[in-house]
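Student: quick one, structure for this:
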Amino acid sequence: MMRTCFICLLGLLAWTAQAAEPRPAFSRIVVFGDSLSDTGKMYSKMRGYLPSSPPYYEGRFSNGPVWLEHLNAQFPGLKIANEAEGGATAVAYNKISWHPKYQVINNLDYEITQFLQKESFQPDDLVILWVGANDYLAYGWNSETDAKRVRDAISDAASRIVLNGAKQVLLFNLPDLGQNPSARSQKVTQAASHVSQYHNALLLNLARQLAPTGLVRLFEIDKQFDEMLSEPQNFGLSDTEHACYGGGYVWKPFAASSANEDARLNAFSPQERLAIAGNPLLAQAVTSPMARKVAAPDCEGKMYWDQVHPTRVVHAALGERAAAFIESQYEYLPR
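Tutor: This next block holds a predicted model:
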């Protein structure tokens, strides 16, 4: 019902937007998403233990700055409000399951709530939604029905954002999830590829449905990843299959009995430990104290930093491509 009302609302708004400029103006970017966009929110939430830095870079889920931190090169002085958090899902599974792994991990709807508790959307905000990978890779919700539920959560989020004052929403789709080291190691490449492609088809249809309003647009980031996979040499890449950081995919210390490990785990509540263990994409980002003292490995030529997260080189390229797309679709007017 909410999505139907949203489409009707956007249709009405479209009638009043006949004289709008070809490129809508923006002065600030507001981001909601997961570890691909997280610039330290999970790190702060987990009191500096996750992701372990080093070898992870200053609370990012990579070995360097993430894509949105490169946008200032194209838009000097750009203000960014970032609510993206590692492990976040599109769907609020904590509302449909009491499993502990869903009770600590964030979701798209609650990220918006956290933003609105501090400030409000402005008409000149460009709101970016990039989420969904954890729903599929970390928690295995990988059927077409699951993808529709993810699409509905994203649509509802866009509705809430517009109803709260934003005028521009930009959706990012997903890269082919079957191509990363995580899918390869778990032998779910076919299922992961299918669900991400189906997810992208659903988002494309949603964007086309809402296109007449001019309020919701789509950036097909999957095409950027596809280009890197097909022509890696153009991006300084030589290895698109293997992770640079060799941290274990499943975090073992939960079963450890040593005093040192137990003391380290005391930083987490039992609920937090279960939540991290239930999300292997987060679990591998917690390293042993010894590993944290070792310098980050040399990732030259690598596409993936760990089992699922891109290296800083890939993030830099994605930031450049995203900035070019935004510049072509919107006009930047610094506040």
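
Student: when you work out contacts or count neighbours from here on, use the C-alpha atoms and nothing else.
Tutor: Will do.

Student: so residue 65 sits in a helix?
Tutor: No. Membership of residue 65 in a helix is not supported by DSSP: H, G, I helix; E, B strand; the rest coil, which gives coil.

Student: what's the burial count for it?
Tutor: Other residues near residue 65 come to 21 when the count uses other C-alpha atoms under 10 Å.

Student: same thing with residue 237?
Tutor: Counted with other C-alpha under 10 Å, the burial measure for residue 237 works out to 19 neighbours.

Student: apart from its chain neighbours, what residue comes closest to it?
Tutor: Excluding the flanking residues, the one nearest residue 237 by C-alpha to C-alpha, 6 or more residues apart in numbering is residue 301, at 4.1 Å.

Student: where's the one you found relative to residue 180, distance?
Tutor: Residue 301 sits 15 Å away from residue 180, taking C-alpha to C-alpha, to the nearest Å as the criterion.

Student: this one as well, want them side by side:
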Amino acid sequence: MKKQAVAAGFVLFSFMLPTKASAVSFDQLYVFGDSLSDTGNIYNLTDKGYPQSPPYFEGRFSDGPNWVDYFGDQLGLKPTLSPIIPSTPISTQGINFAIGGASSGLDNAVVPDSGLPGVLKQVLDFAGTLKANNQTANPDALYTLWGGGNDFLFPNPKDSTTPNSNISVALNTLVGAGAKNILVFNLPDLGELPAAKSRGRNPTALSQSSSEFDLGLAETVSVLNQNPNLNIFSVDIYSLFNQASALGFTNVTESCLSRPDICNPGNNKFLFWDDVHPTTAAHKLVADTALAAIEAKSVPEPAINLGILAVGAFGVVGVLKRQQKRSALVSAGRVFDAQLSHTIVEN
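Tutor: Take a look at the predicted model:
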């Protein structure tokens, strides 16, 4: 009943917002994050050995393109992979620094002490390179930040203080480097992941951790939004995934890979591909929601302060409207990195 009430609120809220006439436009796309946003960094570093393809799709932790692929197509931008990848050309359209297993901080949560950068380290290195060259971040580019889930999964801390602090520092570092447009994602309910119900994990603790993290992130974003020179676009993944059933997903509890009898890669109604990563259909939904959140930012707000949930709500409503115009969810097209040492063995 609670979820139904929230969904009804989303629909009601959609009638409060005018439509946006102009198109979204950025000239570069920079991505910071973990395996939810990795489009091939870990894959290339492991000589295309991980994630294993098949069943995974071309270095994505999913059965098809991930949200960065879809979102980049929507913006007309294709960022290259991280410069730490050998022989990677630097694109004028941006760079994807996200790497599978990244913690919210300096290290890799799945393979510690490996030299692989966490989300904060990705941002610090980017800002440091700009400073060393007496440059500032392109104010007309879009910078995306999604991380924190691995901190709770490998292992699960008792509080969210450190992950919140890391993401807050990362956001403020981007702002200090000159970034003006930042897209930031919160976490879904980690207690609802298929992985939360296996390997001795505590779903209740994971749910509490993700809720506390999202609250802390909302406070950070609220402070940044007081700066009129910034555009902070918030994507409410928590609400989005809680409404997955209403958005056409018929299985939101199991991973597709755990059901080979009915799993159809690239064209299925599963929310999760493996124990922690969304299917390509879910990634497409994330991309649509991200675009809707950006469009919502330029819409005049009512006098009352709608806050971060309102932006997320607009994103969900935007996706619902887009889906009504399609005959089916596009088949060819999160979160949280699968254990580099367990996921493939398990599957």
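
Student: picking up where we left off before, isn't the residue nearest to residue 237 of structure 1 right next to residue 238, touching?
Tutor: Yes. Applying C-alpha atoms under 8 Å as the test, residue 301 of structure 1 and residue 238 come out as touching, 4.7 Å apart.

Student: and the two? Which one has more around it.
Tutor: Counted by other C-alpha under 10 Å, residue 301 of structure 1 and residue 238 do not tie: residue 301 has more neighbours, with 18 against 15.

Student: what lines up with the more buried one in structure 2?
Tutor: Using TM-score structural alignment, the equivalent of residue 301 of structure 1 in structure 2 is residue 269.

Student: could you do residue 153 of structure 1 as well?
Tutor: Using TM-score structural alignment to pair residues, one finds that residue 153 of structure 1 aligns to residue 166 in structure 2.

Student: rewinding a little: from residue 255 of structure 2, how far out is the match of residue 301 of structure 1?
Tutor: Residue 269 of structure 2 sits 11 Å away from residue 255 of structure 2, taking C-alpha to C-alpha as the criterion.

Student: now residue 217 of structure 2
Tutor: From residue 217 of structure 2 to residue 255 of structure 2 the distance is 28 Å (C-alpha to C-alpha).

Student: residue 128 of structure 2 now?
Tutor: In this structure, residue 128 of structure 2 and residue 255 of structure 2 are separated by 39 Å, where distance is defined by C-alpha to C-alpha.

Student: now do the contacts for the match of residue 301 of structure 1.
Tutor: By C-alpha atoms under 8 Å, 6 or more residues apart in numbering, the contact list for residue 269 of structure 2 reads 248, 249, 250, 251, 281.

Student: turn these into a markdown table, columns for distance to residue 36 of structure 2.
Tutor: As requested, these are exported to a markdown table (distance: C-alpha to C-alpha, whole Å):
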| residue | distance to residue 36 of structure 2 |
| --- | --- |
| 248 | 21 |
| 249 | 19 |
| 250 | 22 |
| 251 | 20 |
| 281 | 13 |
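
Student: of those residues, closest to residue 45 of structure 2?
Tutor: When these are compared for distance to residue 45 of structure 2 (C-alpha to C-alpha), residue 281 wins out at 26.3 Å.

Student: so residue 241 of structure 1 belongs to a strand, correct?
Tutor: Yes. Looking at residue 241 of structure 1 with three-state DSSP, it is inside a strand.

Student: what does it align to in structure 2?
Tutor: Match for residue 241 of structure 1 (TM-score structural alignment): residue 253.

Student: contacting residues for its match?
Tutor: Residue 253 of structure 2 touches 192, 193, 194, 271, 272, counting by C-alpha under 8 Å, 6+ apart.

Student: do that again at 10 Å, thanks
Tutor: For residue 253 of structure 2, the set of contacting residues under the criterion of C-alpha atoms under 10 Å, 6 or more residues apart in numbering consists of 192, 193, 194, 195, 197, 270, 271, 272, 275.

Student: for the residues you listed, which one is nearest residue 155 of structure 2?
Tutor: Using C-alpha to C-alpha, the contacts of residue 253 of structure 2 come closest to residue 155 of structure 2 at residue 195, 12.5 Å.

Student: once you drop chain neighbours, what's closest to the closest one?
Tutor: Excluding its sequence neighbours, the residue lying closest to residue 195 of structure 2 (C-alpha to C-alpha, 6+ apart) is residue 275, at 4.7 Å.

Student: number of nearby residues for the one you found?
Tutor: Neighbourhood size, residue 275 of structure 2 [other C-alpha under 10 Å]: 25.

Student: what of residue 35 of structure 1?
Tutor: By other C-alpha under 10 Å, the residues close to residue 35 of structure 1 number 27.

Student: which SS state does it fall under?
Tutor: Reducing the assignment to helix, strand or coil with three-state DSSP, the entry for residue 35 of structure 1 is coil.

Student: so it touches residue 105, yeah?
Tutor: No. In terms of C-alpha atoms under 10 Å, residue 35 of structure 1 does not count as a neighbour of residue 105; the distance is 11.6 Å.

Student: done for today, thanks.
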